[in-house]
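> structural data only, the sequence is not supplied:
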């Protein structure tokens, strides 16, 4: 996740589809994915979402209608989206975008299982920071 693996496919085209809320990515190996913004947001690689270690993930809710305000290139290896809810700390490497696209069905199932286990739906409001959902990192 943290970089570009040697020989990994690289994006040949990135298209933001605002109306349907998907990022279309065509890779050098011919794979093409339409990754929903919601999936990107709930699986953001940021510490704010993933935590700082296993078991510290923060369940994201209320992201069904999230959009992309911008998509900033990071060198030749990643993009940094800014989402309409203000989240802008995740850096999506080409490898991670490929993984999201390739594993969409499994990731959605995992997300729905986590929601069910928490007794909340996709559209539930997020718990306030520091209020029960927590992490101990004071930097975000």
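Here it is on my side, so go on. Keep in mind it's a predicted model, so treat the numbers as computed, not measured. Numbering: from 1, shown residues only.

> every contact and neighbour count from this point should use C-alpha atoms.
Will do.

> would you mind listing the buried residues in the strand or helix carrying residue 95?
For residue 95, the host element (DSSP states H and E) is helix 94-102. For helix 94-102, a neighbour-count test (16 or more other Cα atoms under 10 Å) marks 94, 95, 96, 97, 98, 100, 101, 102 as buried.

> is it possible to get TSV of these that adds distance to residue 58?
TSV is the format used below for the buried residues of helix 94-102 (distance: Cα to Cα, whole Å):
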residue	distance to residue 58
94	23
95	22
96	19
97	20
98	22
100	18
101	21
102	23
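
> okay, one more to line up with it:
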């Protein structure tokens, strides 16, 4: 785990064109987190549950986008997604670890999606009004 001082970003940018949250740190480190990764690894109870084994696999989030980012005290940010999810507080240390180990998190997510026979693709539902 990183030290608390190391994990506090000096700058946060959301690049809408690429759907990536960029975190910059005083030591020159830059971490990039895609909106989908942030959404499927949300620290919220909706995603993580209230204990080990209560996690809910997030599916259909390939095209999710960030609508808003709000500070939460001096320790975290709240990220609001276009699928209505906005209940996770991303602490600085969590964002840092997620960014440093992004590839491992991503591989684990893809493995769990495959094992569940699920998809990253959003469900396509045709709605007609007659």
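That came through fine. The shown structure was predicted, so the numbers you read here are calculated from the model rather than taken from an experiment.

> so where in structure 2 does stretch 88-95 of structure 1 end up aligned?
Mapped onto structure 2 using TM-score structural alignment, stretch 88-95 of structure 1 spans residues 86-93.

> other residues contacting that stretch?
For stretch 86-93 of structure 2, contacts defined as Cα atoms under 8 Å, 6 or more residues apart in numbering pick out 1-4, 7-9, 42-46, 72, 75-80.

> show me which of these are buried.
Buried among the contacts of stretch 86-93 of structure 2 (16+ other Cα under 10 Å): 7, 8, 9, 42, 43, 44, 46, 76, 77, 78, 79, 80.

> show me which of those is closest to residue 68 of structure 2.
residue 80 (5.1 Å; Cα to Cα).

> list the contacts of that closest one.
Contacts for residue 80 of structure 2 (Cα under 8 Å, 6+ apart) come out as 66, 67, 68, 69, 86, 87.

> dump the residue contacts of the alignment partner in structure 1 of the third one.
Aligned counterpart of residue 68 of structure 2 in structure 1: residue 70 (TM-score structural alignment). The neighbourhood of residue 70 of structure 1, defined by Cα under 8 Å, 6+ apart, consists of 81, 82, 83.

> can you map out the strands along structure 2?
For structure 2, the strands defined by DSSP state E cover 11-15, 20-24, 30-34, 66-72, 76-81, 89-91.

> export those to JSON lines and tack on distance to residue 105 of structure 2?
Listed next are those as JSON lines, based on distance: least, Cα to Cα, whole Å:
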{"stretch": "strand 11-15", "distance to residue 105 of structure 2": "20"}
{"stretch": "strand 20-24", "distance to residue 105 of structure 2": "16"}
{"stretch": "strand 30-34", "distance to residue 105 of structure 2": "11"}
{"stretch": "strand 66-72", "distance to residue 105 of structure 2": "19"}
{"stretch": "strand 76-81", "distance to residue 105 of structure 2": "19"}
{"stretch": "strand 89-91", "distance to residue 105 of structure 2": "15"}
